[in-house]
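Enquirer: heads up, no residue letters with this:
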């Protein structure tokens, strides 16, 4: 991913938190020389000193069969993004687009049944734990689980490289920056408001 120096993020804790909040990612590999992608909920986990991304796809999805032949895979996580009008600047310039994105490269392997069960348990706990009547892996009937487990394939990606770009108008002066935040807050698009919130965090930091 091309990342100008203004927008490059290297703080892994900040990247880890971003992935935690934007964990519905895009998994990309190659099949017979052609890119193939799946959009899927993922988890970033740490085992000893290494990080892994885990998830699962349908058994009928041919992508999992590419893991042994396509080399490293790419996982893309995307956050809020918004159009930025150059009419919001003090001086004449061109419009742009603000966004947050993380690319993770690594080698993928298939999870064995027990490891897949553990991963599914963690996934359900993450998205069900706060609900009034949460579903857990243990609360589902053995018959249903046996049937559904046959229809999915779990995978584990050993993280080798992480690239992160948070393009949030860091190259603008403080007056422009504050004005962009205010204008984005007034937009009707929820994404614009989320970008404004992300930018506002920087006002308490370097600006």
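Expert: Nice, thanks for sending it over. All values reported here derive from a predicted model rather than from experimental measurement.

Enquirer: For the rest of this, base every contact and every neighbour count on C-alpha atoms.
Expert: Fine.

Enquirer: Go ahead and flag the most central residue of this protein.
Expert: By Cα atoms, centre = their mean, the mean C-alpha position of the chain lies nearest to residue 77, the distance being 2.4 Å.

Enquirer: Who are the contact partners of that one?
Expert: 19, 22, 23, 24, 25, 26, 101, 102, 103 (Cα atoms under 8 Å, 6 or more residues apart in numbering).

Enquirer: closest to residue 46 among those residues?
Expert: Using Cα to Cα, residue 19 comes nearest to residue 46 of the contacts of residue 77, at 13.2 Å.

Enquirer: Residue 63 against residue 31, yeah?
Expert: Yes. With contacts counted by Cα atoms under 8 Å, residue 63 reaches residue 31, the gap being 7.5 Å.

Enquirer: putting a second one here so we can go through both:
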């Protein structure tokens, strides 16, 4: 991503928050056959020292990605939207796109069969808890264990990350307020991120490069 200093997001806790709130990830692998991309949900693993994610691949994606043989890129895309120059001061004519995005780099570890099933159970429980009468894999463990054999679980410790919170920080306070008000009506998640950045809260950025952080 373009390295504009005042958009850098270098706090690992903010990257964790971005992952929690936006678990649908893009996995990109530089394989011997060229680039391969797939999309799967991710969860944060219980690792307080490093950012670590867990997920699963449907077979034969793990073969196509050559998992475990090289570093991969995992893209986490948070709220984003077009910003019209009609919301700027007169004479300011260049529109843009606001977004919160993180690129995570690491070499995934392939989970064993029991770890994979435990991870799939946790993944299911995590999302089903938000639904009335949510289901669990434990309701039919023999059947869901058979289905789990069609997947490969992975755990990836993030060795480095490159994250951006581009939220109109280069504009004046009144223009930011105007942009936020326009966006709030159709993209409240992005408006909330802009509010966090404006308030100097956890979404605030620093000018240190993300390479100074090991997850």
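Expert: Cool, got the structure. Just so it is clear, the structure is predicted and the values come from calculations on it, not from any experiment.

Enquirer: circling back to that earlier point, out of residue 63 and residue 31 of structure 1, which sits in the more crowded spot?
Expert: residue 63 (20 against 16; other Cα atoms under 10 Å).

Enquirer: what helix or strand does the residue lying closest to that one once chain neighbours are set aside sit in?
Expert: Counting by Cα to Cα, 6 or more residues apart in numbering, residue 63 of structure 1 lies nearest to residue 36, which is 6.8 Å off, once chain neighbours are set aside. Remark: residue 36 of structure 1 resides in strand 34-41, with elements defined by DSSP states H and E.

Enquirer: mean deviation of that strand from structure 2?
Expert: Compared with structure 2 after fitting, strand 34-41 of structure 1 has a mean deviation of 0.6 Å; criterion: mean Cα distance after the TM-score superposition for structure 1.

Enquirer: what distance separates that strand from the middle of the whole chain?
Expert: Counting by Cα atoms, centre = their mean, to the nearest Å, strand 34-41 of structure 1 is centred 13 Å from the centre of its parent chain.

Enquirer: ditto for stretch 149-157 of structure 1
Expert: With Cα atoms, centre = their mean as the basis, stretch 149-157 of structure 1 stands 19 Å off its chain's centre.

Enquirer: Name the residues of it that come out as buried.
Expert: If you call a residue buried by 16 or more other Cα atoms under 10 Å, then stretch 149-157 of structure 1 has these buried ones: 153, 154, 155, 156, 157.

Enquirer: Provide the contact partners of it at residue level.
Expert: Contacts of stretch 149-157 of structure 1 (Cα under 8 Å, 6+ apart): 52-60, 64, 106-112, 116.

Enquirer: and if we set it to 10 Å?
Expert: The contact list for stretch 149-157 of structure 1 (Cα atoms under 10 Å, 6 or more residues apart in numbering) reads 42-45, 51-61, 64-65, 67, 72-75, 104-113, 115-117, 119-120, 145.

Enquirer: Which parts of structure 2 are helices?
Expert: 12-21, 61-64, 113-128, 141-148, 173-184, 188-198 (DSSP state H).

Enquirer: related to what we said a few turns ago, narrow the contacts of residue 77 of structure 1 to those in strands?
Expert: Among the contacts of residue 77 of structure 1, DSSP state E puts 24, 25, 26, 101, 102, 103 in strands.

Enquirer: Turn the residues you listed into JSON lines, columns for distance to residue 88 of structure 1.
Expert: Shown next, in JSON lines, are these (distance: Cα to Cα, whole Å):
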{"residue": "24", "distance to residue 88 of structure 1": "32"}
{"residue": "25", "distance to residue 88 of structure 1": "32"}
{"residue": "26", "distance to residue 88 of structure 1": "33"}
{"residue": "101", "distance to residue 88 of structure 1": "24"}
{"residue": "102", "distance to residue 88 of structure 1": "27"}
{"residue": "103", "distance to residue 88 of structure 1": "30"}
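
Enquirer: ok, back up a step: now flag whichever of the contacts of residue 77 of structure 1 is closest to residue 91 of structure 1.
Expert: residue 101 (28.0 Å).

Enquirer: Report the contact partners of residue 168 of structure 1.
Expert: Residue 168 of structure 1 neighbours (Cα under 10 Å, 6+ apart): 6-7, 81-82, 84, 97-100, 177, 180-181, 195-196, 198-200, 202.

Enquirer: Write the PyMOL selection for whichever of the residues you listed are buried.
Expert: Filtering the contacts of residue 168 of structure 1 down to the buried ones (16+ other Cα under 10 Å) takes a single PyMOL command:
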select buried, resi 7+81+82+84+98+99+100+177+180+181+195+196+198+199+200
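
Enquirer: Thanks a lot, see you next time.
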